[in-house]
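J.: Sequence first, predicted model second:
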Amino acid sequence: MGLSLLRTISPSPGFWTQNARVVFSSNMSDTSYLAGARPQAYTDLIAGLVFALLFATVTWSFLDLQATYVVTVGILYAITAYLIASNLPDTLPQPGLGSANRITMARCIGTLCLAGLVTYAESLGTLGRWSIVGLGTGIMLLDGVDGWVARRTGTSTEFGARFDMETDAALMLVLSALVWAEDRTGAWVLLIGAMRYLFLGAGLVLPALRGELAPSFRRKLICVVQGIALLIALGPIIPDFIAVSVSALAMAMLICSFSIDAVWLLRPRPL
């Protein structure tokens, strides 16, 4: 599923932390373009808007949706682009957002297009539901590409990692919303996507929950289960009782994982 997606359930605080991850630089020692890094990144964001609207238009035509779908995706992208632009680092190791972050941006755009389908989910036919499963699967598989590229070239950075993780978290939230909107389960399934955000919110009240957590195989495994379970639940050929069962299993595992992390972060520490 991709190692970076596996970090999605880590309850690290904050959003879009400042630093940039970029890869495929032909000459990492050449920093002559750093002064113009932000303007070039803004150009990438504008290009992303064009791509988002194009992809949304194709989806609108393919699934015979209302024109408001394209507008919704455009608005969601504008909000996302603002968050990215507001937190861009002062310098970037590569022109623009960089190769790895552009891959993450493509995944983000796919997630936004899925988000725009939430209000149409109940009326979508078999073709539309399979399209959701296909796009969701593609986004999750592509998640491994940006992380692999960054690790292989040794250019992983905090901004890129956070951008990747927030995209993963948003995808889980959107998938859980689609499961609910398609009436495959009750509203409780929304907790699967909302759990991380609730944990972050709890950290505002209990600062100890904002502490750093060591990498955990348990967290990675449960995240894989989380994504697979939601995609299974969205499958048109999946009976409702299976959709409910796999979603409930994923949520139970997620609650246990967050509970373990919360207990560890809130444990008494020696003076």
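T.: Happy to help now that I have it.
J.: Only C-alpha atoms from now on, for both contacts and neighbour counts.
T.: OK.
J.: measure Ala41 to Thr80 for me?
T.: Going from Ala41 to Thr80 by C-alpha to C-alpha, to the nearest Å gives 14 Å.
J.: the more surrounded of these two?
T.: Using other C-alpha atoms under 10 Å, the more surrounded residue of Ala41 and Thr80 is Ala41, with 21 against 17.
J.: Please, which helix or strand holds the more buried one?
T.: Secondary-structure assignment from DSSP states H and E places Ala41 in helix 37-63.
J.: Report the contact partners of Asp240.
T.: 184-185, 233 (C-alpha atoms under 8 Å, 6 or more residues apart in numbering).
J.: got the residue ranges for the helices in this structure?
T.: 37-63, 68-86, 99-115, 126-153, 158-181, 190-205, 217-234, 240-265 (DSSP state H).
J.: how about those helices, which one is nearest Leu92?
T.: Leu92 lies closest to helix 37-63 among the helices of the chain, at 5.7 Å (C-alpha to C-alpha).
J.: so what does that closest one touch, helix or strand wise?
T.: Helices and strands touching helix 37-63, by 3 or more C-alpha pairs under 8 Å, 6 or more residues apart in numbering; DSSP states H and E, are helix 68-86, helix 99-115.
J.: repeat that with 10 Å
T.: In this structure, helix 37-63 makes packing contacts with helix 68-86, helix 99-115, helix 126-153, judged by 3 or more C-alpha pairs under 10 Å, 6 or more residues apart in numbering; DSSP states H and E.
J.: then this one, side by side with the first:
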Amino acid sequence: MDVTIRQGWFRAGSPFGQATLLSAVITALAVSVLFGPNGQSVLFLLGVGITFGGYLLVLWLVLQRAAVQVDNPVLTLASRITAIRATGAVLLGGFIVAGTGAETANWLPAVLFAAVAALDGIDGYVARRMDETSTFGGEFDTQVDAFAILIGTIVAVRLGAAPAVFVAIGLYQYVFFLGKKLRQHKGYAVHDLPPRKRRTYVGATSMIAVFVVLLPGVPSGVTWFLAVIAMIPITYSFAVDWLYAIGWMSHT
């Protein structure tokens, strides 16, 4: 049964709130056991907590943007799947502080990110199949994509699998958003971007690049090279969108 966001999202007593909180806590504790009693489990949980704070900020931004379009956004099944994806990204953030450590944990960053990426196709399919597409759902999906990519790039750099500049592809979405807000605040025109398939391809490229770089056992020289190569089309796409948004060129 669908519930409105304000009725069900932040209430700890709601079934959705309880399930989300419980699954996150149990999964985080289970993963932390892999590190053993050497203090790394505490670092992992600390990383999860910090990342969860970032997720709450993202969620707040989504709700603010959706509220402009919809008086009472609805929490559909598709949006709940998107929330599960966000939980995976939050758990991935634990490795930012803890690293991997135990051999078993070496695969977990790639596995978690792969799960988040795989569910990206499922939530969209469910939304279309059940006729649940909405402004809120689309915005939520987009922001969770950006959040997962940002966390994935930071983890890749933390593990030494990519150069620090790789984090840029995770920051582009936020820099773009803040740049638009700054221009609007100063009274400059900002143009809406028309739909383009190119962004879908770029999003897929970002997901694939982060996943491959996170795979254990791949020589760092190879992952660094792949990370830099992947940045070229992604950087180009955001540059084109920015120039269009500020009116310097027609969209291509």
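T.: That came through, no problem. None of the values given here were measured: they were computed from a predicted structure.
J.: How close are the two chains, by TM-score?
T.: TM-score of the superposed chains, computed with TM-score structural alignment, normalised by the length of the second structure, equals 0.81; 233 aligned residues with a C-alpha RMSD of 2.6 Å.
J.: Narrow the contacts of Asp240 of the first structure to the ones also in contact in the second structure, please.
T.: Here is what carries over to the second structure from those, by both residues aligned by TM-score structural alignment, their matches' C-alpha atoms under 8 Å: 184-185.
J.: want to try CSV for the contacts of Asp240 of the first structure, with distance to Pro89 of the first structure and neighbour count as columns?
T.: Output for these, formatted as CSV (distance: C-alpha to C-alpha, whole Å; neighbours: other C-alpha atoms under 10 Å):
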residue, distance to Pro89 of the first structure, neighbour count
Arg184, 42, 23
Thr185, 41, 21
Ala233, 39, 28
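J.: And stretch 103-118 of the second structure, how far out from the chain middle?
T.: In terms of C-alpha atoms, centre = their mean, to the nearest Å, the centre of stretch 103-118 of the second structure is set 14 Å apart from its chain centre.
J.: Counterpart of Phe191 of the first structure over in the second structure?
T.: Rather than Phe, residue 191 of the first structure is Leu. Using TM-score structural alignment, the partner of Leu191 of the first structure in the second structure is Ala168.
J.: Please apply the same query to Ala52 of the first structure.
T.: Ala52 of the first structure maps onto Ala24 in the second structure, by TM-score structural alignment.
J.: ok, and the closest non-adjacent residue to that match?
T.: Excluding its sequence neighbours, the residue lying closest to Ala24 of the second structure (C-alpha to C-alpha, 6 or more residues apart in numbering) is Thr87, at 6.6 Å.
J.: quick revisit: list just the one of the helices and strands packed on helix 37-63 of the first structure that sits closest to Ile228 of the first structure.
T.: With C-alpha to C-alpha, the closest approach to Ile228 of the first structure among these belongs to helix 126-153: 8.7 Å.
J.: Check which helices and strands the closest one sits against.
T.: If you count contacts as 3+ C-alpha pairs under 10 Å, 6+ apart, helix 126-153 of the first structure packs onto helix 37-63, helix 99-115, helix 158-181, helix 217-234.
J.: Tabulate those helices (CSV), appending distance to Ile260 of the first structure.
T.: Formatted as CSV, those follow (distance: least, C-alpha to C-alpha, whole Å):
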stretch, distance to Ile260 of the first structure
helix 37-63, 38
helix 99-115, 29
helix 158-181, 19
helix 217-234, 10
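J.: Go through those and name the closest to Asn87 of the first structure.
T.: Closest to Asn87 of the first structure of those, according to C-alpha to C-alpha: helix 158-181, at 8.6 Å.
J.: Just give me how far the closest one sits from the chain centre.
T.: Taking C-alpha atoms, centre = their mean, the mean C-alpha location of helix 158-181 of the first structure is offset from the chain mean by 3 Å.
J.: Mean deviation, that helix versus the second structure?
T.: Compared with the second structure after the fit, helix 158-181 of the first structure shows a mean deviation of 0.8 Å (mean C-alpha distance after the TM-score superposition for the first structure).
J.: ok, the match of Leu191 of the first structure touching Met231?
T.: Yes - counting by C-alpha atoms under 10 Å, Met231 is a contact partner of Ala168 of the second structure at 8.3 Å.
J.: Out of the helices and strands packed on helix 37-63 of the first structure, which is the most enclosed?
T.: Ranked by average neighbour count under the criterion mean count of other C-alpha atoms under 10 Å, those are headed by helix 99-115 at a mean of 23.
J.: what stretch of the second structure does that one fall on?
T.: Taking TM-score structural alignment, helix 99-115 of the first structure hits residues 77-93 over in the second structure.
J.: Next up, the contacts around the closest residue to Ile81 of the second structure other than its chain neighbours.
T.: Spatial nearest neighbour of Ile81 of the second structure, chain neighbours left out: Asp123 (5.7 Å); criterion: C-alpha to C-alpha, 6+ apart. Asp123 of the second structure makes contact with 77-85, 129, 137, 141 under the criterion C-alpha atoms under 10 Å, 6 or more residues apart in numbering.
J.: ok, now Ile84 of the second structure?
T.: The neighbours of Ile84 of the second structure, taking C-alpha under 10 Å, 6+ apart as the test, are 20, 23-24, 78, 90, 115-116, 119, 123.
J.: Also Gln143 of the second structure?
T.: Gln143 of the second structure is in contact with 55, 58-59, 61-62, 82, 86, 137, 149, 173-174, counting by C-alpha under 10 Å, 6+ apart.
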